[in-house]
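[1] Fold the following, please.
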Amino acid sequence: MPPISVFDIFKIGVGPSSSHTIGPWKAGLDFVRTLPDVAIDRLDVQLFGSLSKTGRGHATDVAVIMGLLGHDPVTVDTTRIADYVRELADCMTLEVNGKPIVFERKQNIHFTNATHDAHPNTLIFNVYCQSELVHSVRYASVGGGFVERANAGPRQKLQKFPYPTARGIDLMRHHQRTGWSIAEIVRANEESIDTPANVDRKIQEIFSTMKEAVYRGCTTSGILPGGLNVVRRAKAMNDDLLDGRKFADIAHWEKMIRNSYQDFNTVNKWISCFALAVNEENAAMGRIVTSPTNGAAGVVPAVLLYYYFFCTDYDEPRIEDFLLTAGEIGSLFKKGATISAAVGGCQAEIGVSSSMAAAGLTQALGGSPAQVLMAAEIAMEHHLGLTCDPVGGLVQIPCIERNAMGAMKAITAANLALAGDPNTSVVSIDTVIKTMWQTAKAMNSKFKETSEGGLAFNLPVAMPDC
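    Reported below is the predicted structural model:
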């Protein structure tokens, strides 16, 4: 099993979708970087399956353009994305292989509304010279921002982790042999391919980006783009919870939250506020951390900030343990099932993120490896069969609220595991991953991010035009 780093699961990027935005964006980048030196006078992009059916609402065409323009989703100024797209529309010229060619968003990006046999999220780049096809590359956006290029040739030899894991039982075997926690096992794997200082730096960068996304969401009001007229709610919740008191910056905001009233109902509201804040930012093409996807990017930060602000035994180093453990659980689902809603429905997004958050919280609160895996199992068990039915193809209804629900389930799962005895547990994490994959394969395609079923069917909204 190829190793999957925690930093493959947690990626800094741009909303609203890891599979429909970041994946096509990265495909566009890869295409222009690897394009052979051939004469070109036209470039067409074909979007298939879910990318076609919900791509407009997921800004897939915008993402493709940003990739073709050479912008990196990790570092791009997200406030300028609309400007870059507008500039291309004004000049209608794209530079490819050092030569300008005419490129129009509506004319050269095709929403085919057809399904490709290769994958539900398939896109093809075709380049022509005098109407003759001279080069073509097919990509699959397989979820979580992972992209696979067809016929990419033999893979580079992969370095093996010292503690390889394909299933939960592997983690338990490593624990029994070493006595280490899951976080310690994962850190040993990460430090086998990078320096301890770099691992620490990347974890801190992930945590800081998550906090900043929450803060931006808690300080931004207005209507989300896309035509559904969804009102941002996180800022109003934040202001209400802080009794309208003003704060100067993120550090001041954090201090005020720590000093605020902390009864059960208030803490519950804060968790929902954190989750909504991230996914409102995601819906507005803001910078977030894919965890493991963009549509589910609010669950892990909400639960992590619950620990950070409200758990009495909070300890700074345990933030690292939380994220290392959560990332490892995400990799188990990617290896054993899927983290793509176009393949497995929303159980593959909110379900996996809730499982990750439950495991991370259990680890941070001092749970044993068996309790960590028990928490992950409980969280997914109660998301099995969850459909993906984005209204209007937008990552807003029901996606934003689902992050709040996933966060609450994760905390409940952690509490049940910490109070329970894993030796008496009937269902294992490996059983639930296997079940989730079987459920994904049996699920009707209209519930797999096509906007052809569920709420999307009963609340039909015209897709936003290019």
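
[2] For the rest of this, base every contact and every neighbour count on C-alpha atoms.
    Will do.

[3] What is the neighbour count of T178?
    T178 has 11 neighbours, counted by other CA atoms under 10 Å.

[4] now it: how far from D170?
    Counting by CA to CA, to the nearest Å, the gap from T178 to D170 is 12 Å.

[5] Over to L224?
    With distances taken as CA to CA, L224 is found 43 Å from D170.

[6] quick one: which of those two has more around it?
    Shown here are L224 and D170; by other CA under 10 Å, L224 has more neighbours (18 against 13).

[7] The more buried one: what's it in contact with?
    V230, V231, R232, E280, A283, A284 (CA atoms under 8 Å, 6 or more residues apart in numbering).

[8] Return the subset of those lying in helices.
    Applying DSSP state H to the contacts of L224, the entries found in helices are E280, A283.

[9] of the contacts of L224, buried ones?
    Listed as buried from the contacts of L224 are R232, E280, A283, A284; burial here means 16 or more other CA atoms under 10 Å.

[10] a markdown table for the residues you listed, including distance to A442?
    As requested, those are exported to a markdown table (distance: CA to CA, whole Å):
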| residue | distance to A442 |
| --- | --- |
| R232 | 35 |
| E280 | 31 |
| A283 | 29 |
| A284 | 33 |
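
[11] Kindly indicate which of these lies nearest T112.
    Lowest distance from T112 to the buried ones among the contacts of L224 (CA to CA) belongs to A283, with 24.0 Å.

[12] Please tell me I have it right and the closest one contacts T21.
    No: with contact defined as CA atoms under 8 Å, A283 does not count as touching T21 (11.1 Å).

[13] Need the overlap of contacts for those two.
    Here A283 and T21 have G15 as joint contacts, going by CA under 8 Å, 6+ apart.

[14] out of the contacts of L224, which one sits closest to Q363?
    E280 (28.1 Å).

[15] doesn't S331 make contact with I4?
    Yes: between I4 and S331 there is a contact under CA under 8 Å: 6.2 Å.

[16] Report the contact partners of E190.
    Applying CA under 8 Å, 6+ apart to E190 gives the contacts S5, V6, F161, V199.

[17] Which residues outside the helix or strand where the last one lies are in contact with it?
    The reference is to V199. Taking DSSP states H and E as the definition, V199 sits inside helix 196-218. Helix 196-218 has contacts (CA under 8 Å, 6+ apart) with 7, 10-12, 190-191, 234-238, 250, 273-278, 280-281, 286-289, 301, 305, 320, 323.

[18] Would you mark the buried spots in that helix?
    Of all the residues in helix 196-218, those buried under the rule 16+ other CA under 10 Å are 199, 203, 206-207, 209-218.

[19] what about W253, which helix or strand?
    Assigned by DSSP H and E, W253 belongs to helix 250-258.

[20] Any idea how far that helix is from the middle of the chain?
    In this view, helix 250-258 has its centroid 26 Å away from the chain centroid, taken as CA atoms, centre = their mean, to the nearest Å.

[21] Sequence B follows; please return its structure for comparison with A:
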Amino acid sequence: NQSNNTSPQSDHHAVVSTFDLFSIGVGPSSSHTVGPMRAAKIFINDLKDHNVLDKVHSLRVDLFGSLALTGEGHGTPEAILMGIEGEAPDTVETGTIQSRVKDIKTNKSIRLDGTHRITFDYDKHMVFNYFKTLPQHPNGLRFCAYDKNVNMVATNEYFSIGGGFVVNEQTQLDHGENVYYKQTTEKNVVAERREQDVAVVSLPFRNAQELLEVCKREKMTIAQVVFENELKWSTPEAIREKLLKIWNTMDDSIRNGVMASPDDYLPGPLKVRRRAPRLYNKLLKGLYGTPMNASNGYHDTRITSSQQLPTSNEQQQVSSQYPLALSFLPKMPRKKFVLPALDYLSVYAIAVNEENACGGRVVTAPTNGAAGTIPAVLKYYLEFISENPERDVMEFLLTTSAIGMLFKRGASISAAEVGCQGEVGVACSMAAAGFTAVMGGTVDQVENAAEIGMEHNLGLTCDPIGGLVQVPCIERNALAAVKAIAAAQLALNGEGDHRVSLDQVIETMRQTGLDMMSKYKETSQGGLAVNVPLC
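    You can find the predicted model right below:
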């Protein structure tokens, strides 16, 4: 069974806030870690709002479908326990999670909202329903709270629909969205959402065709359209600050990944060693090109906000050629025959996804499993091409978010619904669009790049070995980053006219996901997950 999210209604626009699509959280999965943590916190907040928190004596959590089948490898139980204790994905101290979970299991108790200690026997009260899926969505979970006489005082079901978004029947809008979006308390939600209405924006669009029509009618870039819509919820200064915070978090995740110990192993039974530190060290030794202004160590591209606001019609034109002389070379060790761009893109993406696999802080882009692709492409652009980093970060992220909105409305960004084409495939499409935009491409070329990025990810399965977001997920992000640049270059070298439209490829992706067998949709019951032994 599929959720409403894979069958959008034509009457509702695609616009959500960029900061609903990109959000700061913890690894390793947006749908299996970030979403469940938010769901648990929403449930606890509801208990407080209805004045029953103090009556709760015990709690039971049921996981269904993909959350049950791959939840342990994705850190779902740990995330739920943190949410029950009142933590949020963007603020929880990642380094304390494992010790706190161990304490909960050992003492067989948990603190509701961090204050009210109740009975919680992990082996008894965290229930994995491996062979049952709730009808609304593959990623379902249910909370039941009981008083001291074991009478149920509250219950609710939630569905993690990808990218950290959570819905349930009480807060689900008729077009498959949620009154809360990524908030966990009703008081922080925009009024239209509290009223179960679609948010009114200045420049609505339902699909790529309408987005292009808006751009041409208003003589705006895609980023400018998104920026104008964001003004519904935030001031220009707040938008700039939040965009830079998103980028700085992405850059931190790259930094943490490349600066980690090369002897560290990723969590779990696969015994995968971190590769990003070694790969990055090779690049900095001068075997290949190095980033502008790089020194011995990590080159920081964090941005301190200036007072500069984006110019309305400014279109920065930058050469699209990477300065590399491809002439005949004498015979030398095989490792010298490489393209620096590929190496940097790969190491940046791998660094982020290794951090994600370790439960570190990353940005859903649009999901955690695909968190490395967009940062890798943007980092590469800032290091080697950009002449105005702050403006380019804003242009890039606003453009990519527009493409993400189209996929979220027209198909899905959940691997449990449509396979990995909905995660890494969408990230590749978004990154291709963003790169094309900052390279000075037209809106037609941006749309073309996004289409190419997804067209060649159609049918991509989600079959993580051992239910861990490691193999094939980490390398897949690196390949998607490279593919995004290739898609952008193809689009930039064309005129924007092409046989397949972005809307057509989004619909094709949706249909492909519906036809895909469930064993290839984040259940670890097919593909690599059953053909590669854990040890």
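
[22] Fetch the TM-score of the aligned pair.
    Taking TM-score structural alignment, normalised by the length of the first structure as the basis, the two superposed chains have a TM-score of 0.93; 455 aligned residues with a CA RMSD of 2.1 Å.

[23] still on that earlier bit, give the other helices and strands that the helix or strand that the helix holding V199 of the first structure is followed by contacts.
    Later in the chain than helix 196-218 of the first structure, the nearest helix or strand by DSSP H and E is helix 234-241. Packing partners of helix 234-241 of the first structure (3 or more CA pairs under 8 Å, 6 or more residues apart in numbering; DSSP states H and E): helix 196-218, helix 264-283.

[24] Just checking the distance from helix 234-241 of the first structure to the centre of its chain.
    25 Å.

[25] Could you pull out the strands in the first structure for me?
    If DSSP state E is used as the criterion, the strands of the first structure fall at 11-14, 42-47, 93-96, 99-102, 109-111, 122-129, 132-143, 146-149, 287-290.

[26] Which part of the second structure matches the first one?
    Think strand 11-14 of the first structure. Counting by TM-score structural alignment, strand 11-14 of the first structure falls onto residues 23-26 of the second structure.

[27] And the matching stretch against the first structure, how far off on average?
    Taken over the aligned residues, the distance from stretch 23-26 of the second structure to the first structure averages 0.4 Å (mean CA distance after the TM-score superposition for the first structure).

[28] just to revisit the earlier point, who's more crowded, I4 and S331 of the first structure?
    Per other CA under 10 Å, whichever of I4 of the first structure and S331 has more neighbours is S331, with 25 against 22.

[29] nearest residue to the corresponding residue of the first structure for E169 of the second structure other than its sequence neighbours?
    In the first structure, E169 of the second structure lines up with A150, judged by TM-score structural alignment. Of all residues not flanking A150 of the first structure in the chain, R138 sits nearest, at 5.5 Å (CA to CA, 6 or more residues apart in numbering).

[30] same deal with E281 of the first structure?
    Per CA to CA, 6+ apart, closest to E281 of the first structure is G217, 5.7 Å.

[31] and the gap between that neighbour and A275 of the first structure?
    9 Å.

[32] just A183 of the first structure next, same as before
    24 Å.

[33] Compare the two (neighbour count), which wins?
    A275 (33 against 23).

[34] Now which residue in the second structure aligns to the more buried one?
    In the second structure, A275 of the first structure lands on A349 (TM-score structural alignment).

[35] Its match is in contact with K379, isn't it?
    No: in this structure, A349 of the second structure is not within contact of K379 by CA under 8 Å, at 9.6 Å.

[36] how much space between L398 of the second structure and E455 of the second structure?
    Using CA to CA, L398 of the second structure is found at 22 Å from E455 of the second structure.

[37] again with L211 of the second structure
    For L211 of the second structure, the distance to E455 of the second structure - CA to CA - is 19 Å.

[38] ok, back up a step: by contact count, what packs against the helix holding W253 of the first structure?
    Using 3+ CA pairs under 8 Å, 6+ apart, helix 250-258 of the first structure sits against helix 299-310.

[39] who's in contact with the residue nearest to I429 of the first structure when sequence neighbours are not counted?
    Closest residue in space to I429 of the first structure, ignoring its immediate chain neighbours: E377 at 4.6 Å, by CA to CA, 6+ apart. Counting by CA under 8 Å, 6+ apart, E377 of the first structure touches S355, V427, S428, I429, V432.

[40] Would you mind finding the match for the fourth one in the second structure?
    Just to be clear, that refers to I429 of the first structure. I429 of the first structure maps onto L502 in the second structure, by TM-score structural alignment.

[41] Looking at the buried residues of helix 196-218 of the first structure, which is nearest T79 of the first structure?
    Using CA to CA, R216 comes nearest to T79 of the first structure of the buried residues of helix 196-218 of the first structure, at 12.7 Å.

[42] Residue in the second structure paired with the closest one?
    In the second structure, the residue equivalent to R216 of the first structure is N256, according to TM-score structural alignment.

[43] Okay, its match and I350 of the second structure: tell me how far apart.
    Taken as CA to CA, the span from N256 of the second structure to I350 of the second structure is 11 Å.

[44] can you check I465 of the second structure too?
    Relative to I350 of the second structure, I465 of the second structure is positioned 17 Å away (CA to CA).

[45] contacting residues around the equivalent of G95 of the second structure over in the first structure?
    Aligned by TM-score structural alignment, G95 of the second structure pairs with T79 of the first structure. Residues counted as contacts of T79 of the first structure (CA under 8 Å, 6+ apart) are G286.

[46] dump the residue contacts of the most centrally placed residue in the first structure.
    Geometric centre of the first structure, nearest residue: T293, 1.5 Å, by CA atoms, centre = their mean. Shown in contact with T293 of the first structure (CA under 8 Å, 6+ apart): S17, S18, S19, G143, G144, G145, I339, S340, E349.

[47] what about the aligned partner of the last one in the second structure, how many neighbours?
    By that I understand E349 of the first structure. Aligned against the second structure by TM-score structural alignment, E349 of the first structure finds its counterpart in E423. E423 of the second structure sits with 30 neighbouring residues when counted by other CA under 10 Å.

[48] my guess is E423 of the second structure meets A411, correct?
    No: taking CA under 8 Å as the definition, E423 of the second structure is not a contact partner of A411, at 11.2 Å.

[49] related to what we said a few turns ago, which residue in the second structure lines up with the residue nearest to I429 of the first structure?
    Looks like E377 of the first structure aligns to E451 there (TM-score structural alignment).

[50] and what of T178 of the first structure?
    So, by TM-score structural alignment, T178 of the first structure is matched to E218.

[51] any idea how far its match lies from Q224 of the second structure?
    10 Å.

[52] Between L398 and E455 of the second structure, which has more neighbouring residues?
    Shown here are L398 of the second structure and E455; by other CA under 10 Å, L398 has more neighbours (25 against 22).
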